[in-house]
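Student: attaching a predicted model along with its sequence, questions to come.
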Amino acid sequence: MSKAQETCLEIDLKALKHNFEYLKSRLKPETKFLAVVKAFAYGSDASEIAHYMQDLGADYFAVAYVKEGVALRESGITKPIMVLHPQAVSFETLIVNNLEPCLYNAKVLHEFIEVAIAKKHTAYPVHIKFNTGLNRLGFYEKELDAVLSKLKSTTAIKVISILSHLAASEDLTEKEFTLNQIATFKSIAVNFAKNMGYTPMLHICNTSGILNYPEAHFDMVRSGIGLYGFGNSEKENKNVKPIATLKTVISQIHTINKGDSVGYNRAFKTEKEIKTATLPIGHADGIGRQYGQGKGFVVINGKQAPIVGNVCMDMIMVNITDIDCNEGDEVIVFGPHASAENLAAQAHTISYEIITAISQRVKRLILK
């Protein structure tokens, strides 16, 4: 890795390969692998990640919205792409781009069938989502008969998978709840197959489901955060490698006299003389205001430098009083040796939020 000369996000494809191979090692050979690349591949680079994963052998991709799927198709991705949260206004675009919708309630099921009929499709591939306890999206088990009736009334679509989402698979104190979710899903799958005369692919496991509930791998698993280097536990974090390193540089160093203030609203006032470094990264780049006032930190020459005062739109100031550094030196915001989880914890949030928040104006560097 080269030294940063500006704010940039380095994406390490070797680490991605390691994570994919580790997660695959936890599966039976016949179990398919769906790579979740929504939200710019968790804040990295969706096109680069998807192409690399396609070459590595991922079977499926998932995005949140149709626009994300279109971007992947336009970049040359040919593997199946499931859209997890499609909106009816985008159904025609979805079909034109050979994307596969996840249908989650009676309204979207009906509306998609109408569009598929209008486009004269037969057996267009769809996924049906059931809510087994997350209470976010999905049909309830009690709605299964109505779903089956609707499906039997048309040849325009064909269900190629049914899925659900585990609510607390990383929390083993919630094991009973998770096992109940899995049992409900199995019941739905059995009744679906009995009534439709065929069994679509089944999938319920996210990253922590892959690691903690091998009995629920079924036909396919879905991994997002694990691919990007976070195992959702201290134990599993040792088995995966963060793929992204957010770097910046020191633009200017100041000596701040006792009693002086730093930044907007004079939010920080010194009790003694200190030295600060100004860095070209701020809340417009994804480092939110919640990291100000000493809650967040960066790493300079191996030492933590807490953020001083309020985070600005394009800059932050950090305390370097006890750090030997110079203008132009490299700064690590997060990476393999400065965990995004640790940084996020300081602001009472999670790694998912900080890594997906990194602005698209931050330069991406792909390390191959």
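Tutor: Happy to help now that I have it.
Student: from here on, contacts and neighbour counts on C-alpha atoms
Tutor: OK.
Student: quick one: neighbours of the nearest residue to residue 104 once chain neighbours are set aside, just the number.
Tutor: In this structure, residue 104 finds its nearest non-sequential neighbour in residue 138, 4.2 Å apart by C-alpha to C-alpha, 6 or more residues apart in numbering. Using other C-alpha atoms under 10 Å, residue 138 has 22 other residues around it.
Student: ok, now how distant is residue 138 from residue 147?
Tutor: 11 Å (C-alpha to C-alpha, to the nearest Å).
Student: do residue 139 as well
Tutor: For residue 139 relative to residue 147 (C-alpha to C-alpha), the value is 8 Å.
Student: need the overlap of contacts for these two.
Tutor: Listed as contacting both residue 139 and residue 147 by C-alpha atoms under 8 Å, 6 or more residues apart in numbering are residue 106.
Student: against residue 251, how distant is residue 266?
Tutor: 21 Å.
Student: looking at these two, which is more packed in?
Tutor: For residue 266 versus residue 251, neighbours defined as other C-alpha under 10 Å are more numerous around residue 251 (17 against 11).
Student: break down the stretch 1-150 of the chain into its strands, ranges please.
Tutor: Ranges of strands in the stretch 1-150 of the chain, per DSSP state E, counting those that start in this stretch, are 8-12, 32-36, 60-63, 81-83, 100-103, 124-129.
Student: ok, and what's touching the host helix or strand of residue 222?
Tutor: Residue 222 is part of strand 220-223, with elements assigned from DSSP states H and E. Applying C-alpha under 8 Å, 6+ apart, the external contacts of strand 220-223 come out as 31-36, 201-207, 210.
Student: second structure for comparison follows:
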Amino acid sequence: MPEAKETVLEINLGNLAHNYRYLRSKIDKDVKFLSVVKAHAYGSDSVAIAKKLEELGTDYFAVAYVEEGIRLRENGITKPILVLHPQFTHFEEIIEHCLEPNLYSEKILRSFIATAEKLKQKNYPVHIKLNTGLNRLGFDQPEIETVKELISTTPTLKIASVFSHLAASEDWQERDFTVGQIDLFRKMSWELIKDLEHEPLLHICNTSGVINYTKAAFSMVRTGIGLYGYGNDETVDPYLKPVGKLKTIISQIRKLDKGATVGYNRSFKVEKPSRIATLPVGHADGINRIYGKQKAGVFVNGEYAPIVGNVCMDIIMIDVTGIDCEEGDEVIVFGGPQHPVKFAEAGGTISYELITGIQRRVTRKIIPE
């Protein structure tokens, strides 16, 4: 009997635990571990993932936006939560839910100080982002003195960590640039914290940083994509296990004669008598049009079946000619026999975009460790 009854994203917590332990083994025991669970934990389920990581012993979490942190708090997550990209309008909610903001510009620093003073906070934990070359968010080196002055003149804030972000830690051709970022971070962070009465956490390593630049772990590392099974390096990927597996079923199989066409715009023409199967998944679920027209494919009973024609909103069509299958059989889109990286590459994109793009209408099924 076929296992799948609908389109399902299986979330394997055993694989998550494996990845956590592998990444943890790369750093010293006294280095803290921050788990990034933004974007629904990279397209999976942030609550289930965070609960498992808290059980495994992670020290910190990070989310992109305040609402993501609130959801974790409302579901019982107690570890510290760094909000990487907070907005002015959510500062009171940050404090209400004991979240910790990344303060990355003079304007946002002044604004959060004002909110903290209004709410009569003392030593509220905040994180200071330094720009060392990614040129996205963060204070530049000439702004360090301003940050020090603002922090020193208010009792409301306490720096919990100082951090930056590597731009190309997975690319060995950019090694000189990465080493330069690490050196600049060391200098900038020391300039910022040298007069403090406490020692904030320092972190710059992302997943590829943990793997390739272990000596730059400082006192904490941040990992996102690695936790979900991707090392940004084909030599590292075999040591990690993708957490998500996207499965669906065959809705219908149609026999077509030579010359028939399939789908919108008649974009696939049958060149010989064929069997074409329809699947209940489409670009509204995150399998975008880039995967159509035989660029990518799926696995049916262990055999590869190319996606034919244009991907529709709720349906894709696959060529199952010569494959022993019937309506109701399970289909694996990615995971299992097809690594998600390979599926993404077939469409000309990256694993990040694929896994975070699986829409919420796709049922999530949690597989315990």
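Tutor: Ah, there it is. Note that this is a predicted model, so its numbers are computed, not measured.
Student: quick TM-score on the pair, please.
Tutor: Aligned and superposed, the two chains score 0.98 in TM-score terms (TM-score structural alignment, normalised by the length of structure 1); 367 aligned residues with a C-alpha RMSD of 1.1 Å.
Student: thinking again about what came up before, now, the most widely separated pair of the contacts of strand 220-223 of structure 1?
Tutor: 201 and 207 (18.0 Å; C-alpha to C-alpha).
Student: those two: which is more packed in?
Tutor: residue 207 (21 against 16).
Student: for the aligned residue in structure 2 for that one, which non-adjacent residue is closest in space?
Tutor: Alignment of residue 207 of structure 1 against structure 2 is given by TM-score structural alignment, with residue 207 as its counterpart. Spatial nearest neighbour of residue 207 of structure 2, excluding adjacent residues (C-alpha to C-alpha, 6+ apart): residue 223 at 4.7 Å.
Student: check contacts around the residue nearest in space to the middle of structure 2.
Tutor: Closest to where the C-alpha atoms of structure 2 average out (C-alpha atoms, centre = their mean) is residue 42, at 3.4 Å. Neighbouring residues of residue 42 of structure 2 by C-alpha under 8 Å, 6+ apart: 224-225, 228, 352, 355-356.
Student: got those residues as TSV, with neighbour count and distance to residue 258 of structure 2 columns?
Tutor: TSV is the format used below for those (neighbours: other C-alpha atoms under 10 Å; distance: C-alpha to C-alpha, whole Å):
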residue	neighbour count	distance to residue 258 of structure 2
224	21	48
225	22	44
228	30	43
352	17	39
355	26	36
356	16	38
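Student: could you dump those residues to a markdown table with secondary structure and distance to residue 116 of structure 2?
Tutor: Below are those laid out as a markdown table (DSSP: H, G, I helix; E, B strand; the rest coil; distance: C-alpha to C-alpha, whole Å):
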| residue | secondary structure | distance to residue 116 of structure 2 |
| --- | --- | --- |
| 224 | coil | 30 |
| 225 | helix | 33 |
| 228 | helix | 35 |
| 352 | helix | 35 |
| 355 | helix | 37 |
| 356 | helix | 34 |
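Student: and which of the residues you listed is nearest to residue 128 of structure 2?
Tutor: For the contacts of residue 42 of structure 2, the nearest to residue 128 of structure 2 is residue 224 (19.4 Å; C-alpha to C-alpha).
Student: could you report the distance from that closest one to residue 97 of structure 2?
Tutor: 23 Å.
Student: if we can go back for a sec, highest neighbour count among the contacts of strand 220-223 of structure 1?
Tutor: residue 36 (28 neighbours).
Student: against residue 286 of structure 2, how distant is the corresponding residue of structure 2 for that one?
Tutor: Aligned counterpart of residue 36 of structure 1 in structure 2: residue 36 (TM-score structural alignment). Separation of residue 36 of structure 2 from residue 286 of structure 2 (C-alpha to C-alpha): 21 Å.
Student: was I right about residue 38 of structure 1 contacting residue 67?
Tutor: No: with contact defined as C-alpha atoms under 8 Å, residue 38 of structure 1 and residue 67 do not form a contacting pair (10.3 Å).
Student: more neighbours: which of these two?
Tutor: Comparing residue 38 of structure 1 with residue 67 by other C-alpha under 10 Å, the one with more neighbours is residue 38, at 21 against 14.
Student: contacting residues for the residue nearest to the more buried one when sequence neighbours are not counted?
Tutor: Leaving aside its sequence neighbours, residue 38 of structure 1 sits nearest to residue 63 (C-alpha to C-alpha, 6+ apart; 4.1 Å). Applying C-alpha under 8 Å, 6+ apart to residue 63 of structure 1 gives the contacts 36-39, 69, 81-84.
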